[in-house]
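A.B. asks: the sequence isn't on hand, but the structure is:
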């Protein structure tokens, strides 16, 4: 049920990114879902990506959507890390980063919500020498590639375009399209910021779109990447 709700919400966010649907898609989704708890869980799973339309267009977040995000956080509290995580807690630590990004975007786009504490970075984030492991972690942090989420994670991405490109290429060779779609978002974000890359992200976006069965979450990742690539090209 939770997976279905997350897929449905991803479709709603993608529609909003394309200018389709109502002005408060998150609230409408929660209000109309047969299982409100599953709907709130979906809001938590997508995290900052629920505000991708606002991040990419500069629009304000609807107050009802902000209330839905706050309600989801109250029902499903995020973990808090005051120290860098031990190896077994990386997934909880990346969830804490995504929660921090969500509250940053809410505040950036006119909403009033308690800002989540910024997790400690530590070597798990800053050391990209083991690029296979590191790029897998950055895939989990893909929502932080959205405009308006500046901070330590984006700083590390700016410093490591080659490991990001290697991770994307590895995911493509392994036909791990969900991971590749998340990593190509980081490459698109670096294009938008004029960071030199060792490869062109656009053919990767096109390849994933052509060779996967789709699915709303991959479609959302690719739509976000395309928007950032267009913005980067338009600024030339």
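C.D. replies: Cool, got the structure. On a predicted model such as this, the values are computed, not experimentally measured, just so you know.
A.B. asks: C-alpha from now on. contacts and neighbour counts both.
C.D. replies: Noted.
A.B. asks: the helix or strand encompassing residue 221 - contacts with which helices or strands?
C.D. replies: Assigned by DSSP states H and E, residue 221 belongs to helix 216-234. In terms of contacts (3 or more C-alpha pairs under 8 Å, 6 or more residues apart in numbering; DSSP states H and E), helix 216-234 is packed against helix 2-17, helix 52-57, helix 177-192, helix 201-211.
A.B. asks: now those as JSON lines including mean neighbour count?
C.D. replies: Listed next are the helices and strands packed on helix 216-234 as JSON lines, based on neighbours: other C-alpha atoms under 10 Å:
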{"stretch": "helix 2-17", "mean neighbour count": "20"}
{"stretch": "helix 52-57", "mean neighbour count": "20"}
{"stretch": "helix 177-192", "mean neighbour count": "26"}
{"stretch": "helix 201-211", "mean neighbour count": "15"}
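A.B. asks: just put those helices in CSV and tack on distance to residue 99.
C.D. replies: Supplementary listing: these in CSV, determined by distance: least, C-alpha to C-alpha, whole Å:
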stretch, distance to residue 99
helix 2-17, 16
helix 52-57, 14
helix 177-192, 17
helix 201-211, 26
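A.B. asks: of all those, which one is nearest residue 155?
C.D. replies: Nearest of these to residue 155, taken as C-alpha to C-alpha: helix 177-192 at 10.5 Å.
A.B. asks: so how far is that closest one off the chain centroid?
C.D. replies: With C-alpha atoms, centre = their mean, to the nearest Å as the basis, helix 177-192 stands 10 Å off its chain's centre.
A.B. asks: how about residue 227: what's its closest non-neighbour residue?
C.D. replies: residue 56 (7.2 Å; C-alpha to C-alpha, 6 or more residues apart in numbering).
A.B. asks: do the same with residue 3
C.D. replies: residue 42 (7.7 Å).
A.B. asks: would you mind measuring from the one you found to residue 105?
C.D. replies: 17 Å (C-alpha to C-alpha, to the nearest Å).
A.B. asks: report the central residue of this structure.
C.D. replies: residue 143 (1.5 Å; C-alpha atoms, centre = their mean).
A.B. asks: tell me the contacts of that residue?
C.D. replies: 47-49, 98, 101 (C-alpha atoms under 8 Å, 6 or more residues apart in numbering).
A.B. asks: among the helices and strands packed on helix 216-234, which comes closest to residue 94?
C.D. replies: Nearest of the helices and strands packed on helix 216-234 (C-alpha to C-alpha): helix 177-192, 13.9 Å.
A.B. asks: comparison target below:
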């Protein structure tokens, strides 16, 4: 999401949403209280912005568990998409995040009266990822970790699949730089890739990232997503 003058309350609300996703991935309740208590007559812009920042991962437990999201949660997800569309000059990461949300919405929303769901728009361009230095590749993949979902294909997934060693190098670099969010996002991608060096020690690395990430639920979300995907318990 691109928003100038964003509320100082936004990061805390994003963390609340991320904590709810983590709880669901660990087998607890899904929607956090801030979502479940929103009235049907509309959510405030702060919550919509937080949903947009959280992106497709807000509904990740539903995707992995193959369950229907709560109506209020799905409505918030849809309204966040409408409230914060990409601008004409938006960065590719913004466009991809928006596209990922639409793909998730189409997958989970009830079909219309004709039994059909809406179409997912064409993918944004991802050609730069193939030529990007491994440091840039890892940074971009970490930002787009919500696209790292089993069984889902897109240009970003294919670019990551072609460069498992580079993503592994990026994971190690992020750990050494103590960039726990980037490390967690890269680790999530690595759970989906073939050809990851066995010397990487990904499972132990994810444990370390979770420990050092402290109480940041955004880090915990990516680590827990990686573990769930790695264990294959939901798919």
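C.D. replies: Perfect, I can see it now. The structure presented is a predicted model; accordingly, all values stated were derived computationally and were not measured.
A.B. asks: thinking again about what came up before, so the residue nearest to residue 3 of the first structure touches residue 5, yeah?
C.D. replies: Yes. Counting by C-alpha atoms under 8 Å, residue 5 is a contact partner of residue 42 of the first structure at 5.8 Å.
A.B. asks: for the aligned partner of residue 141 of the second structure in the first structure, which non-adjacent residue is closest in space?
C.D. replies: Under the alignment (TM-score structural alignment), residue 141 of the second structure pairs with residue 138 of the first structure. Using C-alpha to C-alpha, 6+ apart and skipping the chain neighbours, the partner closest in space to residue 138 of the first structure is residue 183 (7.0 Å).
A.B. asks: that neighbour maps to what in the second structure?
C.D. replies: Checking TM-score structural alignment: residue 183 of the first structure goes with residue 186.
A.B. asks: ok, now residue 217 of the first structure?
C.D. replies: Checking TM-score structural alignment: residue 217 of the first structure goes with residue 218.
A.B. asks: name the nearest residue to that match, ignoring sequence neighbours.
C.D. replies: residue 18 (5.7 Å).
A.B. asks: run through the residues that contact whichever residue in the first structure pairs up with the one you found.
C.D. replies: Using TM-score structural alignment, the partner of residue 18 of the second structure in the first structure is residue 10. With contact taken as C-alpha under 8 Å, 6+ apart, residue 10 of the first structure is in contact with 46, 50, 216-217, 220.
A.B. asks: 10 Å - rerun?
C.D. replies: Residues near residue 10 of the first structure by C-alpha atoms under 10 Å, 6 or more residues apart in numbering: 4, 16, 42-43, 45-46, 49-50, 215-221.
A.B. asks: again with residue 170 of the second structure
C.D. replies: 133-139, 141-142, 164, 176, 182-183, 186-187.
A.B. asks: helix or strand for it, which one?
C.D. replies: Here residue 170 of the second structure is assigned to helix 164-176, by DSSP H and E.
A.B. asks: okay, that helix sits on what stretch of the first structure?
C.D. replies: Under TM-score structural alignment, the match for helix 164-176 of the second structure is residues 161-173.
A.B. asks: tell me the average deviation of that stretch from the second structure after fitting.
C.D. replies: Superposed on the second structure, stretch 161-173 of the first structure shows a mean distance of 0.5 Å to its aligned residues (mean C-alpha distance after the TM-score superposition for the first structure).
A.B. asks: one more: stretch 217-229 of the first structure?
C.D. replies: Stretch 217-229 of the first structure sits 0.7 Å off on average (mean C-alpha distance after the TM-score superposition for the first structure).
A.B. asks: run the chain-centre distance for that stretch.
C.D. replies: 10 Å.
A.B. asks: mind listing what's buried in that stretch?
C.D. replies: By 16 or more other C-alpha atoms under 10 Å, the buried positions in stretch 217-229 of the first structure come out as 217-229.
A.B. asks: could those residues go into JSON lines alongside distance to residue 38 of the first structure?
C.D. replies: Shown next, in JSON lines, are these (distance: C-alpha to C-alpha, whole Å):
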{"residue": "217", "distance to residue 38 of the first structure": "17"}
{"residue": "218", "distance to residue 38 of the first structure": "20"}
{"residue": "219", "distance to residue 38 of the first structure": "21"}
{"residue": "220", "distance to residue 38 of the first structure": "20"}
{"residue": "221", "distance to residue 38 of the first structure": "22"}
{"residue": "222", "distance to residue 38 of the first structure": "25"}
{"residue": "223", "distance to residue 38 of the first structure": "25"}
{"residue": "224", "distance to residue 38 of the first structure": "24"}
{"residue": "225", "distance to residue 38 of the first structure": "27"}
{"residue": "226", "distance to residue 38 of the first structure": "29"}
{"residue": "227", "distance to residue 38 of the first structure": "29"}
{"residue": "228", "distance to residue 38 of the first structure": "30"}
{"residue": "229", "distance to residue 38 of the first structure": "33"}
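A.B. asks: farthest-apart pair in the residues you listed, please.
C.D. replies: Taking C-alpha to C-alpha, no two of those sit farther apart than 217 and 229, at 18.5 Å.
A.B. asks: now, which of the buried residues of stretch 217-229 of the first structure sits nearest residue 61 of the first structure?
C.D. replies: Nearest member of those to residue 61 of the first structure, counting by C-alpha to C-alpha, is residue 224, at 17.3 Å.
A.B. asks: contacting residues for the closest one?
C.D. replies: 14, 17, 49, 52-53, 55-56, 143, 145-146, 181-182, 184-185, 188-189, 218.
A.B. asks: if you set the cut-off to 7 Å instead, what comes out?
C.D. replies: residue 185 (C-alpha atoms under 7 Å, 6 or more residues apart in numbering).
A.B. asks: thanks a lot, see you next time.
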